[in-house]
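Q: With the input below, show me the fold.
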Amino acid sequence: MHATAAPHRSKPALSFWQIWNMCFGFLGIQFGFALQNANVSRIFQTLGADMDALPALWIAAPLTGLLVQPVIGYLSDRTWTGLGRRRPYFLAGALLASLALVAMPHSPTLWIAAGLLWVLDASINVSMEPFRAFVGDQLPVAQRAQGYAMQSFFIGLGSVIASLLPWLLEKAGVANTANPGQVPDTVRYAFYAGAVVLMGAIVWTVLRTREYPPDTLDAFDESAPLDRPPLERARAIRFGLLWLTIGALGLAGVAWQNLPRELYLLGALLAIYGVALLALAASKRDNGFTQVMTDIYAMPLAMRRLALVQFFSWFALFAMWIYTTPTVTAVYYGSTDPASADYNTGANWVGVLFAAYNGFAALAAIVIPWLARRFGLRGSHLLNLALGGLGLASIPFLPNENWLLLSMLGIGIAWASILSLPYALLSDSVPARKMGVYMGIFNFFIVIPQLVAVATLGYALKHLFAGDPAKVLVLGGTSMLIAGLLALRVPEPVSHRVQG
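A: Reported below is the predicted structural model:
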């Protein structure tokens, strides 16, 4: 593909290897992301964190996504350099994330580790967000499910290797235990390898792909026009006051009832959104802030309905990432002491399980384009999420730890679907010139459920589930089943509707 290709009504189809090269960078991104997901709770507990404090320490992941992705999406829509539109952000994020991976296992205190998680997650988001828009930029509508499925394949492949690394290193003789407050060598060396893989994979995509210039991309735009008019100032004021009032009442209620401090986050987010709407109504200038806020209001119908699907899907995933290690080590290894050999053996087995579900996801990504053609995007997503919900809810109830691989099969199928089909549904409904900002806004519906999880799961664990993390996983499985049912409400793009 050449960046100077003459405009056509539809983008030319890309070859298998062109799609491979443009998605290969996701191998590195997910390598770092999987190391984070499988090991950060372990690092936090090693440095002295209590189990019910884990969600609050994980707050970096959703908050950085909430702040970073819309900004990067907006900026990358308006960037054109010698490296193109999206690729400069791939490189910058990869460099910062690699440095954070090297530093995190050496954190001397819990708070330094939490700070490095902010840096790591923000940097991964800087690289990840333009990759979603990159597929929409480069591929015609008919190939987008294939493109996002290829991303899912690399996500699965990278996660398999990354999640297995501590376990493999232990088998190779690397120390898997350390003095109290010290991160084991297996985790440190895995993070070093992650830095190398992350940087190398991004560089491959940067060097092996080209991008359409903005004018050419606009000429190719195949998307339907947005189906909602710009926001009226009076309406913005009414809704701004409404959300500000709800947020303020929520903050007052948390303080009055002496509820957990994490719940302040939810009230603050609602109040901030209300203030942002009031600022939009008062603004007399057209700038980045007003454009992004107007785009939020003008979200297409498919995106508004996908928001609920994403909410329940990612709430389930966040519950799984936080509480699988405490559940598996307690239920199947009989230990809650992070310094014990049994706990660390169980934590390594969680790494194997996470590798397994990502491996299953890589295989499922090969089948997903066929499923989308046969059952449509919505029907396929319902089926996949139902399997994932059953897999997640089953984790505490199986005969022994080896049976957990069956749970991972369902979770892996759902994971591949979550990483591909919602983006295929979304990219067909937004204009090319706004692909980056809408992919960034779409990340709100990944971030918000994670923030809700941060604000509520610790409280639920302590006060509703009697400190039993297994019950949080059952809640997560139920949430994923709900997401599958809600997928049926999302409009099916014409090019993907089941014929006959």
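
Q: contacts and neighbour counts: CA atoms only from here.
A: Noted.

Q: now the closest residue to residue 49 other than its chain neighbours: how far from residue 47?
A: Leaving aside its sequence neighbours, residue 49 sits nearest to residue 110 (Cα to Cα, 6 or more residues apart in numbering; 7.2 Å). Distance, residue 110 to residue 47, using Cα to Cα, to the nearest Å: 5 Å.

Q: for residue 111, same thing?
A: 9 Å.

Q: So between the two, which is more surrounded?
A: Neighbours were counted for residue 111 and for residue 47 using other Cα atoms under 10 Å; residue 47 has more, 20 against 14.

Q: how about this one, so we can line them up?
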Amino acid sequence: MTLKEEAISAQDRIDAQSDPSELHKPLLDNKTILLMNLGFFGVNYAMGLQQTAISPLFAIIGANPEDLPLLNLAGPITGLVIQPIIGVLSDRTWTRWGRRKPFFVSGVVLAALMLFLFPFVSALWMAVLLLWLLDAGANTGMEPYRALISDKLRLSQRTTGYLLQGVLIGGGAVVANVSLFIFQQMITGTNAAGVPHWVPATFWVGAFFLLLSVAISAAKTKEIKPSDEEIAHIRSLPKHPGAVFGEIFHAVREMPLGMHKIGLVYAFQWYGLFVWWQFGSLIIGNSAFGVNTGVHGYNETPAYLEAVGWTGLINGWYALVAMGAAIVMIPLAKRFGAKNVHAVALLIAGVGLSFFPFVHDKYLMFIPMIGLGIAWASVCSLPFVMVTSMVPAARIGVYLGILNMMIVVPQLIETVTFGSIYAHLLGSDPTKAGVFIGVMFVLAGLAATWVNPPKASDESSLMPLGSPRRMTSVYNRVIVGSDGTPASLATVGHAAGIASAAEARLVVVSAFNADGAPSGQRPRGGDEHEELYGERAAQAAVERSVQELTKERFKLIERRIVAGTPAQALLEVAGDNPDNLIVVGNRGVGAADGEALGSIPREVVRNAVCNVMIVQTSPSGGSHRVVPGAASGG
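A: Below you'll find the predicted structure:
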């Protein structure tokens, strides 16, 4: 087992203290996690088409700009009703095909069918009906799919899962929006209803990607089967409407404080996003293509149709930016706090969007949209990591459904209010609508800064809402010994985590016997201390210990090779500085069966001037944990 795996194993055991089911989940490699998330590429190709193309399609077949919010009512209503219900039902379901798969596969098939039929609409009522069915399918599939990721991944791997998910979400949106622009350039002409011929091509490609990516994910991902007792409990839970809505009500009442805080920010950010998706083509058409949206028939002009294609390119650009930003978003949030990073991302987007309507060069429009890309990367990753790390595993489905309610309620409010706001307050001016969107994002960012993080006992260890409580300046150096055995590698993993949190230098010490190895001497294996003979053996032990740490980009690492006993080496390196910390395993030479400490930790604790932390290592090497209260001062 590598040092990285040892460190993950130690963290998993800490996580298992609050959720024992964590240890039943296998550690997955990145390829498996990628294939498990692949369906999000197709799902967000479809969502990208909906966000960019549906409102322009409504306009092309005769909708007034003021009516666009109400025509898009399907998304908020279906999300508000369907996702929490599906979340509860999937939590309370187990079939031969799994818990989540029956829901997200059936939902995706319905959504793909609606994408295939959408280009054939010839009247506004037909388009609205298909949009309702499309959103019903998407909402049936989305929440169980997100819950599946949490079901499969341990807490220690969940950030990787959501990071890859964010990249694939961005990739699907990029391809969808760019395809709108490319097909518009390649395919000309319209049908009898005035719908351009390039619309069917993009929607049919979207249906193909949606089915293919989800089929691969479903085929390559096997759900973890609950125990017989768990299956019996799941099947005993009532599934009638009263029980389902009762579970949702109780989940809302018991919702963690952090979710209430996320909901405050969501109110502004999702209102603004929904306005952008509905009015983006009007804003771009008015600013860069000279489209007068107040003139009857503007929706049939070549300038507006060109603006629709350019909107796809602009949306593809911000999705591309989001793909890059997603790679650094979660590491930044772990360092500075999720709410701080999210607040900055929203404020950057708000400033850019406020200036966007005043950019009249279509090429310069890409610059302010960088901010929206950064914000979109944050929106698609940070809240889901925070929520899944703060709620019980058995209720992830319902809580992700409630999180979606926090998305759709602002959208629902937007659909019934923004039409009047646009007509009466903003004077049907797309430029003012663009500024309004920017203001919404600024308010969301300010709301995030006003959100106080919970007390330390309620804070998420995986993804802190506020700035992480660091041990900065507590220790100058964290000193740990290693002889290359699995137990010592696990101890080094613990020490590295402490050094990272304290922003201290990690010193890896390897002691060696300068005399030659006695004839017939066989080194001890397993978890016991292995005596090293000669400087070369000690150097090899140190290099093995730090190899995985350097791969993980730990910067402040010092290697020390010392002649003498391990305890003497640790004490010599620590010196008389009380601001150091020695981390040592409990096992070693002299630890008889049943004894808690070997001779090395006993001698270190007895003679150290600085604090000492003892790491518990079982004889099998499979259980590693920090012994509570084992730190002692000299």
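
Q: Could you get me the TM-score between them?
A: The TM-score (TM-score structural alignment, normalised by the length of the first structure) is 0.82; 429 aligned residues with a Cα RMSD of 2.2 Å.

Q: still on that earlier bit, number of residues surrounding whatever residue of the second structure lines up with the residue nearest to residue 49 of the first structure?
A: Alignment note (TM-score structural alignment): residue 110 of the first structure maps to residue 124 of the second structure. Around residue 124 of the second structure there are 16 other residues, counting by other Cα under 10 Å.

Q: got it, and residue 390 of the first structure?
A: 19.

Q: so how many other residues sit close to the nearest residue to it once chain neighbours are set aside?
A: Residue nearest to residue 390 of the first structure in three dimensions, not counting chain neighbours: residue 477, with 6.0 Å by Cα to Cα, 6+ apart. For residue 477 of the first structure, the number of neighbouring residues by other Cα under 10 Å comes to 31.

Q: right, and residue 477 of the first structure touches residue 385 too?
A: No. The pair residue 477 of the first structure / residue 385 is not scored as a contact, 9.3 Å apart, by Cα atoms under 8 Å.

Q: Which residue in the second structure aligns with residue 38 of the first structure?
A: Aligned partner of residue 38 of the first structure by TM-score structural alignment: residue 52.

Q: Show me what residue 200 of the first structure aligns to in the second structure.
A: In the second structure, residue 200 of the first structure lands on residue 212 (TM-score structural alignment).

Q: Okay, and its match sits in which element?
A: helix 198-220 (DSSP states H and E).

Q: How about residue 492 of the second structure?
A: Using DSSP H and E, the element containing residue 492 of the second structure is helix 486-502.

Q: What span of the first structure is that helix aligned with?
A: Helix 486-502 of the second structure covers no residues of the first structure once aligned (TM-score structural alignment).

Q: Which positions in that helix come out as buried?
A: Within helix 486-502 of the second structure, the residues that count as buried by 16 or more other Cα atoms under 10 Å are 486-500, 502.

Q: Tell me which residues touch the nearest residue to residue 117 of the second structure once chain neighbours are set aside, please.
A: Excluding its sequence neighbours, the residue lying closest to residue 117 of the second structure (Cα to Cα, 6+ apart) is residue 130, at 7.9 Å. Residue 130 of the second structure makes contacts with 114, 117, 118, as judged by Cα atoms under 8 Å, 6 or more residues apart in numbering.

Q: What's the local residue count around residue 234 of the first structure?
A: For residue 234 of the first structure, the count of nearby residues is 11 (other Cα under 10 Å).

Q: And for residue 45 of the second structure?
A: Residue 45 of the second structure: 31 neighbours (other Cα under 10 Å).

Q: cool, residue 468 of the first structure as well?
A: By other Cα under 10 Å, 17 other residues sit near residue 468 of the first structure.

Q: Please pull up the equivalent of it in the second structure.
A: In the second structure, the residue equivalent to residue 468 of the first structure is residue 429, according to TM-score structural alignment.

Q: How about its match: what's its closest non-neighbour residue?
A: Counting by Cα to Cα, 6+ apart, residue 422 is the residue found nearest to residue 429 of the second structure once chain neighbours are left out, at 7.3 Å.

Q: From residue 96 of the second structure, how far off is that neighbour?
A: Computed as Cα to Cα, the residue 422 of the second structure to residue 96 of the second structure distance reads 51 Å.

Q: what's the answer for residue 199 of the second structure, then?
A: For residue 199 of the second structure, the distance to residue 96 of the second structure equals 39 Å [Cα to Cα].

Q: out of these two, which sits in the busier spot?
A: Neighbour tally, residue 199 of the second structure and residue 96, criterion other Cα under 10 Å: the higher count belongs to residue 199, 20 against 7.

Q: how about residue 188 of the first structure, what does it touch?
A: Counted by Cα under 8 Å, 6+ apart, residue 188 of the first structure has contacts 102, 105, 106.

Q: Mind telling me what it corresponds to in the second structure?
A: Checking TM-score structural alignment: residue 188 of the first structure goes with residue 200.

Q: How about residue 169 of the first structure?
A: Residue 169 of the first structure maps onto residue 183 in the second structure, by TM-score structural alignment.

Q: And residue 126 of the first structure, by the same measure?
A: Here residue 126 of the first structure is matched to residue 140 in the second structure, going by TM-score structural alignment.

Q: can you check residue 387 of the first structure too?
A: Residue 387 of the first structure maps onto residue 348 in the second structure, by TM-score structural alignment.

Q: Please apply the same query to residue 478 of the first structure.
A: Aligned partner of residue 478 of the first structure by TM-score structural alignment: residue 439.

Q: quick check: angle from the host helix or strand of the residue nearest to residue 117 of the second structure to helix 198-220?
A: Assigned by DSSP H and E, residue 130 of the second structure belongs to helix 124-152. In terms of direction (axes from the mean of the first three to the mean of the last three Cα atoms, to 10 degrees), helix 124-152 of the second structure departs from helix 198-220 by 20 degrees.

Q: Can you mark which positions in the next helix or strand along the chain from helix 124-152 of the second structure are buried?
A: Downstream of helix 124-152 of the second structure, the first helix or strand assigned by DSSP H and E is helix 155-186. Residues of helix 155-186 of the second structure classed as buried: 155-184 (neighbour count, 16+ other Cα under 10 Å).

Q: again with stretch 319-329 of the first structure
A: Under 16+ other Cα under 10 Å, the buried positions of stretch 319-329 of the first structure are 319, 320, 321, 322, 323, 324, 325, 326, 327, 328, 329.
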